[in-house]
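[1] sequence and predicted structure below; questions after.
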Amino acid sequence: MKLAGPVSRRSHFNVMTECSVLPGCETEVLGHLAELALATRIEPGSIGYDYFQSVENPRHILIVERYVTEADFSVHLASAHFAVLGKALINPLLADRKVLTFKGDGPTR
């Protein structure tokens, strides 16, 4: 499949976080993630922030983040919205969390 329009390739910094939410906290975590996604998507170095709830196990959430550089991800981690929403409100509601980082090429328009 060919993408329409001009496409250039450049390396990005990608983060995938797998979360296991404490029983009964799914709705609260998803609400906080919605707020965190809105704030993160407008950061200068953010290319994308999406999250998904498993169909088979509603307590399993996958967060997919994409940044221009690793430094942009570091800026995100130091942001006020991440401190409040991520660290203070979401993390205590998780039974487990695994963060994976990747560098790779991807299409940019």
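    Sure, I can see it. Residues are numbered from 1 along each chain as shown.

[2] alpha carbons only for contacts and neighbour counts from here, please
    Will do.

[3] ok, residues contacting stretch 88-101?
    13-22, 25, 29, 32-33 (CA atoms under 8 Å, 6 or more residues apart in numbering).

[4] okay, and which of those map to helices?
    Among the contacts of stretch 88-101, the members falling in helices (DSSP state H) are Val29, His32, Leu33.

[5] second structure for comparison follows:
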Amino acid sequence: MFLTIARYTISAGNERTVLELVSELEAASREEEGCISFDAYLKTGDAQQLVLLERYESAAAFETHRASPHFERLVLGRIVPLLAARTVESFTLPEV
């Protein structure tokens, strides 16, 4: 299992546009082979703080997602220019 947490700080005035683009990204990403879940959450009381929780079967499935045409078009081409900040962290399940 592979988890990615992407945190977006949306530039003022771009909230609605980013949410519409993220909705399109969610739908396309959920159709990818290896994607277990893909959900976006707004911070309570702050419409400029958005977090994406993405679960994949493997790191390879996540890399396939990042190489997809919809990732390049939506995230890199349209969403990132509307953000004030963006961080991405990845996690794996510990082996016991």
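    Thanks, I have the structure now. These figures come from a predicted structure and were not determined experimentally.

[6] need the buried ones from the contacts of stretch 88-101 of the first structure selected in PyMOL.
    Selection of the buried residues among the contacts of stretch 88-101 of the first structure in PyMOL, burial being defined by 16 or more other CA atoms under 10 Å:
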select buried, resi 13+14+15+16+18+19+20+21+29+33
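
[7] skip the chain neighbours and tell me the closest residue to the residue sitting nearest the centre point of the first structure.
    Nearest to the mean C-alpha position of the first structure, by CA atoms, centre = their mean, lies Glu65 at 3.6 Å. Nearest residue to Glu65 of the first structure, sequence neighbours excluded (CA to CA, 6 or more residues apart in numbering): Tyr49, at 4.5 Å.

[8] how about the strands of the first structure, start to end?
    All strands of the first structure, identified by DSSP state E, fall at 8-21, 46-53, 60-67, 94-108.

[9] closest one to Ser74 of the first structure among those?
    For Ser74 of the first structure, the closest of the strands of the first structure is strand 60-67, at 9.8 Å, according to CA to CA.

[10] that closest one maps to which residues in the second structure?
    The alignment of strand 60-67 of the first structure onto the second structure (TM-score structural alignment) spans residues 49-56.

[11] now that stretch on the first structure. Mean distance?
    Following superposition, stretch 49-56 of the second structure is found to deviate from the first structure by 0.3 Å on average (mean CA distance after the TM-score superposition for the first structure).

[12] Arg66 of the second structure touches Glu72, doesn't it?
    Yes - Arg66 of the second structure is within contact range of Glu72, at 7.3 Å (criterion: CA atoms under 8 Å).

[13] could you report the distance from Leu42 of the second structure to Glu31 of the second structure?
    Counting by CA to CA, to the nearest Å, the separation of Leu42 of the second structure from Glu31 of the second structure is 22 Å.
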